[in-house]
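1. Sequence first, predicted coordinates after that:
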Amino acid sequence: MAGRFSGRRILVTGGAGFLGSHLCERLLEEGAEVLCVDNYFTGRRNNIAHLLGNPLFEAMRHDVTFPLFVEVDGIFNFACPASPVHYQSDPVATTKVSVHGAINMLGLAKRLKCPILQASTSEVYGDPTMHPQPEHYWGHVNPIGPRACYDEGKRCAETLFFDYYRQHDLAIKVMRIFNTYGPRMHPNDGRVVSNFIVQALKNEPITIYGDGEQSRSFCYVDDLIEGALRLMASSAEVTGPINIGNPNEFTIKQLAEAVIRLVGSKSELIRMPLPQDDPKQRRPDITQARQVLKWEPTIQLDEGLLKTIKYFDELLNN
């Protein structure tokens, strides 16, 4: 099907990851030729196995902390472990992939004179003192804490993107991704949605950190990818940063109760201490996305959870 990216060769770094694999799939549907690059630190071959037979799809094993020499018409930079379990397992590598990876991909985009989109994160806001979080908010981040490798790595990547934009007139796009969930999430990534679903399907106790009153907003993956595509296809003067996420806010306890209800599980809730620097609240202000991209999420929590539960149920039973 021809679409916004028809006939263009698009590089997706982190393309075998949760978000990257969905992005590769959608780009192919849009008629693009897709080069998927991943070092498989958190990405998985199973996520892209169904795409390998497509003549417009190519998978390359590569670590973006090293330069990449390819010819493409656009770059989506999604390479980086995104869950605390994974990014804290090797914090130095996490900072390297955010910073060195950004430098290498920006250098490639500069050489090719092609647009590049950075998958940034709501973690740039840290544990916010402003709620909900608009793009002009500078954040409240602990620069030496256990989450800093990811938070500050992504903040530095944004700095680099805007410096390349100002210094080299590079066509950049920066999207700040809020909590996203859906099929192909890593079952052991330690994130609340995957944790709760796996525990509920096994009728195991569901682990809540703290009192469960901390809040999050959960965006279904299909909505998130549509936001990324709209941002990349937007006019050159639209650089971002733009928040992409679902503004409906739920406490962690409410999420756990919803998962138990939808699974029909016998799981009970147990409480554990809250991790250091864990944000108390997180909700995007998506005014810019609505106005500039004409984007807002269409899939609400119950519908998205049912699709995600189905995926994990099949995964656990195979």
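-> Cool, got the structure.
2. can we go C-alpha only for contacts and neighbour counts from here?
-> OK.
3. Name the residues of stretch 235-251 that come out as buried.
-> 238-247, 249-251 (16 or more other C-alpha atoms under 10 Å).
4. Can you redo these as TSV, where the extra columns are secondary structure?
-> Converted to TSV, these look like this (DSSP: H, G, I helix; E, B strand; the rest coil):
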residue	secondary structure
238	coil
239	coil
240	coil
241	coil
242	strand
243	strand
244	strand
245	coil
246	coil
247	coil
249	strand
250	strand
251	strand
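5. Can you show me the strands along the stretch 51-200 of the chain?
-> 57-61, 74-77, 116-121, 172-177, 180-181 (DSSP state E, counting those that start in this stretch).
6. Quick check: residue 97 touching residue 78?
-> No: in this structure, residue 97 is not within contact of residue 78 by C-alpha atoms under 8 Å, at 10.2 Å.
7. Looking at the two, which is more packed in?
-> residue 78 (27 against 24; other C-alpha atoms under 10 Å).
8. let's bring in a second model and compare:
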Amino acid sequence: MMKNTIRKKILVTGGAGFLGSHLCDRLLSDGHDVLCVDNLYTGTKDNIKHLIANPFFELMRHDVTMPLYVEVDEIYNLACPASPIHYQHDPVQTTKTCVHGSINMLGLAKRLNARILQASTSEVYGDPRIHPQTEDYWGHVNPIGSRSCYDEGKRCAETLFFDYYRQHNLDIKVARIFNTYGTRMHPNDGRVVSNFIVQALKNQSITVYGSGEQTRSFCYVDDLIEALVRMMGTGNSFTGPVNLGNPVEFTILELAEKVIEMTGSSSKINFESLPQDDPIQRQPDISLARERLGWEPSISLEQGLKKTITYFEQLLF
């Protein structure tokens, strides 16, 4: 039964990825017609195989760095590898995906007069000098480092979105996504939550970079998807950018210890040197999201980890 009176045709780029597949689930359950576009570079059909038989779901294998000609009402632009292992594997292509991909999707939105949401990132803040991070902070980013393809690519994408807004009066939304985790994460994506869970389940040494005192804030995927849908539903007077993430802060060492405890693992913690430009602190100020979206996370780290650990247990064993 449709929850909405109008069935919209919605394009989700990167729709076979971790976040994209959960967003496709949500939009279909809300009664919409979903076109999932993905080149399957980091996304996988496994994430969306349960949707293939749905007559209101369609998968199109396509790279957003090439123009796309379809008819839709709304666009969620999530296409881009998001973990350092994947986005550093082909950094030139990562920048192209952020920049050329945004140009192509913005051009499509302009032709269709469609609302478009950009999945930006907390990485636009770089290694921040203010804490927690607010949307008016311009960031502290290395433009020539190994992470720059992603950091600066996403920053340039935001520039393009706001220039289309100013120059063409396009209806845009920009969401800055902080660390998100949950089911369908790739087991080898190098992100801290998936790394720790996989290592713990295999009783391998858990790799902690630096002293482990660097902090992150972890948002469960269901909370994040709710925020994206609410952001898309705001009036055209609200463009963002808006921080989306969990404001509860944990050290990486605390996360490692919690994962070991929850998995009953015999893993030991192994400390290694900190990667280049790895942020020391990362915590969103979500005051704007609370005010404009009426949103804040409801799933605790323990609740989210329990679901994610169960997923990886089934995946690995």
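-> Received, thanks. Please read these numbers as outputs of a predicted model, since none were measured by experiment.
9. Could you dump the strands of the stretch 51-200 of the first structure into JSON lines with mean neighbour count and distance to residue 223 of the first structure added?
-> Converted to JSON lines, these look like this (neighbours: other C-alpha atoms under 10 Å; distance: least, C-alpha to C-alpha, whole Å):
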{"stretch": "strand 57-61", "mean neighbour count": "16", "distance to residue 223 of the first structure": "22"}
{"stretch": "strand 74-77", "mean neighbour count": "24", "distance to residue 223 of the first structure": "17"}
{"stretch": "strand 116-121", "mean neighbour count": "25", "distance to residue 223 of the first structure": "15"}
{"stretch": "strand 172-177", "mean neighbour count": "25", "distance to residue 223 of the first structure": "11"}
{"stretch": "strand 180-181", "mean neighbour count": "22", "distance to residue 223 of the first structure": "9"}
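10. Among those strands, which comes closest to residue 305 of the first structure?
-> strand 180-181 (8.3 Å; C-alpha to C-alpha).
11. Could you list every helix and strand that that closest one packs against?
-> strand 219-220, helix 221-233 (3 or more C-alpha pairs under 8 Å, 6 or more residues apart in numbering; DSSP states H and E).
12. Which residues does the first one contact?
-> Applying C-alpha atoms under 8 Å, 6 or more residues apart in numbering, the external contacts of strand 219-220 of the first structure come out as 178-182, 245-246, 297, 299-301, 304.
13. One more: the last one?
-> Contacts with helix 221-233 of the first structure, where a contact means C-alpha under 8 Å, 6+ apart, come from 4, 19, 22-23, 26, 115-117, 173, 175, 177, 180-182, 238, 244-245, 289, 293, 295-299.
14. quick one on the thing from earlier: switch the strands of the stretch 51-200 of the first structure over to TSV; also include distance to residue 84 of the first structure.
-> Shown next, in TSV, are the strands of the stretch 51-200 of the first structure (distance: least, C-alpha to C-alpha, whole Å):
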stretch	distance to residue 84 of the first structure
strand 57-61	24
strand 74-77	19
strand 116-121	13
strand 172-177	15
strand 180-181	14
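15. Next, work out how far apart residue 168 of the second structure and residue 296 of the second structure are.
-> 32 Å (C-alpha to C-alpha, to the nearest Å).
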